[in-house]
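>>> for reference, the sequence and a predicted model appear below.
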Amino acid sequence: MNIERHPWIRLAVTSVAAAFVTLASFAAPAAAQEKVTVFAAASMKNALDNANKAWSAQEGRQVTVSYAASSALAKQIENGAPADILISADLDWMKYLSDKKLVKEDTRFNWLGNRIVLVAAKDTANPVDIRPGFDLAGLLKGGRLAIGEPNAVPAGKYGKAALEKLGIWSSVEKSVASAESVRAALALVSRGEAPYGIVYRTDAAADPGVTIVGVFPADTHPPIVYPIAILSESKSKDAPAYLDYLKSARAAPFFEKEGFIVLK
């Protein structure tokens, strides 16, 4: 049959070809939407956002991050939240998931370190000598001490441990304003709702509304370690490459710039 002599057949063939082109145009972006989903401690935000922008620009791959307290993230993962990688602000919550077989053990790595500091609103306080028995209650003057929830949020746990070691937890316990994450505790100080707070050094550096008035000695609390691992239910083919990138010399400057210590 000569198609040229039957215009209606030529039209049908053209329409089918166009349909295939249209379907192909939808299929291509879908394949390109492969991404890595990361659950990360709230204190990671500035450094991790910058590192992710660089990786996406260099590799053409996407990263989506949910930031919250490590305790909240671990519970979400336990309850089935879809994620590929967890970055916890302490070893306990990573172990919590590891014990439940929710972590790929061969990918688990102690990645970063940090310090906890005492902060106050910008230009409102003098330097504080943090030593055994120092009068934190007197500094508060009836105000609140902003801190991550001391029994769950890693920064709060470290802060409580330090104050107990220094012998002053009992004097300020009733003045504690527990926050859902370290960034929430930081915001209370930055907004002037609490005169002092205990946060990570990296968080203090990220908020121009606060100033560091003292650094807690490292021997007053357990070592601050940020472990990272791929989760057992990860479906992303890009997760191993992304993990390797974060652990590489290419990514290290983004975290060192914010005050993190890259562990060897």
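Everything's here; your move.
>>> when you work out contacts or count neighbours from here on, use the C-alpha atoms and nothing else.
Fine.
>>> following element in sequence after the helix or strand hosting W111, please.
Taking DSSP states H and E as the criterion, W111 maps to strand 109-113. Toward the C-terminus, strand 109-113 is succeeded by strand 116-121 as the next helix or strand (DSSP H and E).
>>> contacts for that next one, please.
155, 158-159, 189-192, 195-201, 204, 209-216 (CA atoms under 8 Å, 6 or more residues apart in numbering).
>>> distance from the strand holding W111 to the middle of the chain?
Relative to its chain's centre, strand 109-113 lies at 13 Å (CA atoms, centre = their mean, to the nearest Å).
>>> counting by contacts, list what it packs against.
Secondary-structure packing of strand 109-113 (3 or more CA pairs under 8 Å, 6 or more residues apart in numbering; DSSP states H and E): strand 225-230, strand 261-262.
>>> on that earlier part again, which of the contacts of strand 116-121 fall in helices?
155, 158-159, 189-190, 201, 204 (DSSP state H).
>>> put this beside the first:
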Amino acid sequence: MTRINRRLGAAAVAVLAGLVAAPLSAGAQSKEVVVFAAASMKNALDEIAAGWAKASGKPAPKISYAASNTLAKQIEHGAPADLFISADLDWMNFLAGKNLIKPDTRVNLLANRIVLVAPKDSTASVAIAPGFDLAKALAGGKLAMGNVDAVPAGKYGKAALEKLGAWNGVKDSIAQAESVRAALLLVSRGEAPLGVVYQTDAAADPNVKIVGAFPEDTHPPIIYPVAVMKDSTNADAAAFLSYLRGPAARTAFEKQGFTVLVKPSSGS
């Protein structure tokens, strides 16, 4: 009986081990996709991620939002990401130059515009045109912008103001923020009378209003590229990228004011 009991015990252990191993294996196959995305994408991408999880039955992607330069530097230093969506070409090119992306997965996903915003109850009226007096419109206050040397929205904004001849008049009155959403918050809270943000950011915050749009020929094209990271081993990364190119994602992006650049895919 002792020998039989031992055999039964061993068999039970083997069965239990199999039962435990099976869910772990399934869990490994359904590991959440880690996405590093430009801060300006939050509203649209949160909706898209939830939709993909519901449609696929997979865990919702884990998304980290920050300025594109911050995210690119984190990836450079080993932060684990499956997908990176940048708010400009420069920071994707930065990672590509370090051989950190899968080149065949890279695609230009979206386009955006930069606008001048004010608190919703502001009476500011600004006509954006060559030589316009932005300093006068600030009336001694600060102009909120993303960091003009690193944050894409800040770089675009500085380029536009230089092209329009307004930069020198306001360069000493810039409140530089760590991301475009941080710059938006300064205006939303009334801490800055004006700010330069993306059109999509303005649409996402009911506490601000657009008082002017920068002509698109005053700055480099605002393009959002996406790519799978070279070290990603998550098979769902490609599936989520396909979903980003599909009709459901297109609807969410356009609702937030983005222009979708990719042709529709079968992802949904």
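Noted; the coordinates are in hand. None of the values given here were measured: they were computed from a predicted structure.
>>> now list the buried members of the ones in helices among the contacts of strand 116-121 of structure 1.
Burial by neighbour count, judged by 16 or more other CA atoms under 10 Å, picks out 155, 158-159, 189-190, 201, 204 from those.
>>> which two from the residues you listed end up farthest apart in space?
By the measure CA to CA, Y158 and S190 form the most distant pair in those, at 20.6 Å.
>>> quick one: the strand holding W111 of structure 1 aligns where in structure 2?
Taken onto structure 2 by TM-score structural alignment, strand 109-113 of structure 1 occupies residues 107-111 there.
>>> same check on stretch 249-260 of structure 1?
Residues 247-258 of structure 2 are matched to stretch 249-260 of structure 1 when aligned by TM-score structural alignment.
>>> now do the same for A194 of structure 1: its match in structure 2.
So A194 of structure 1 corresponds to A192, using TM-score structural alignment.
>>> so what's its match up against?
Counting by CA under 8 Å, 6+ apart, A192 of structure 2 has contacts 141-144, 186.
>>> show me these that map onto helices.
The helices, defined by DSSP H, take in L186 from the contacts of A192 of structure 2.
>>> need the contacts of A192 of structure 2 in TSV (columns: distance to T259 of structure 2).
Below are the contacts of A192 of structure 2 laid out as TSV (distance: CA to CA, whole Å):
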residue	distance to T259 of structure 2
G141	32
K142	30
L143	26
A144	24
L186	26
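>>> for the counterpart of T233 of structure 2 in structure 1, what is the enclosing helix or strand?
Correspondence of T233 of structure 2 to structure 1, assessed by TM-score structural alignment: K235. Counting by DSSP H and E, there is no helix or strand that carries K235 of structure 1.
>>> next one: the closest residue in space to F134 of structure 1 that isn't next to it in sequence from A74 of structure 1, what distance?
Among residues not flanking F134 of structure 1 along the chain, I168 sits closest, at 7.4 Å (CA to CA, 6 or more residues apart in numbering). Separation of I168 of structure 1 from A74 of structure 1 (CA to CA, to the nearest Å) stands at 30 Å.
>>> and M44 of structure 1, what does it touch?
Counting by CA under 8 Å, 6+ apart, M44 of structure 1 has contacts Y67.
>>> ok, which stretches of the stretch 1-150 of structure 1 are helices?
Taking DSSP state H, counting those that start in this stretch, the helices of the stretch 1-150 of structure 1 run over residues 7-32, 45-59, 70-78, 91-99, 136-140.
>>> of I168 and A74 of structure 1, who's got more company?
Legend: neighbour count by other CA atoms under 10 Å for I168 of structure 1 and A74, higher for A74 (23 against 19).
>>> and the aligned partner of A89 of structure 1 in structure 2, how close does it get to A96 of structure 2?
For A89 of structure 1, the aligned position in structure 2 is occupied by A87, per TM-score structural alignment. Counting by CA to CA, the separation of A87 of structure 2 from A96 of structure 2 is 15 Å.
>>> looking at the two, which one has more neighbours?
The neighbour count for A87 of structure 2 versus A96, taken as other CA under 10 Å, is higher for A87 (27 against 17).
>>> surely that one meets P152?
Yes. Checked against CA atoms under 8 Å, the pair A87 of structure 2 and P152 is within contact range at 6.1 Å.
>>> how about N207 of structure 2, what's its partner in structure 1?
Using TM-score structural alignment, the equivalent of N207 of structure 2 in structure 1 is G209.
>>> its match reaches G192, doesn't it?
No. At 9.2 Å, G209 of structure 1 does not count as touching G192 under the criterion of CA under 8 Å.
>>> so what does the residue nearest to F134 of structure 1 match up with in structure 2?
Mapped onto structure 2 by TM-score structural alignment, I168 of structure 1 lines up with A166.
>>> likewise K100 of structure 1?
Match for K100 of structure 1 (TM-score structural alignment): K98.
>>> contacting residues around that match?
Counted by CA under 8 Å, 6+ apart, K98 of structure 2 has contacts E76.
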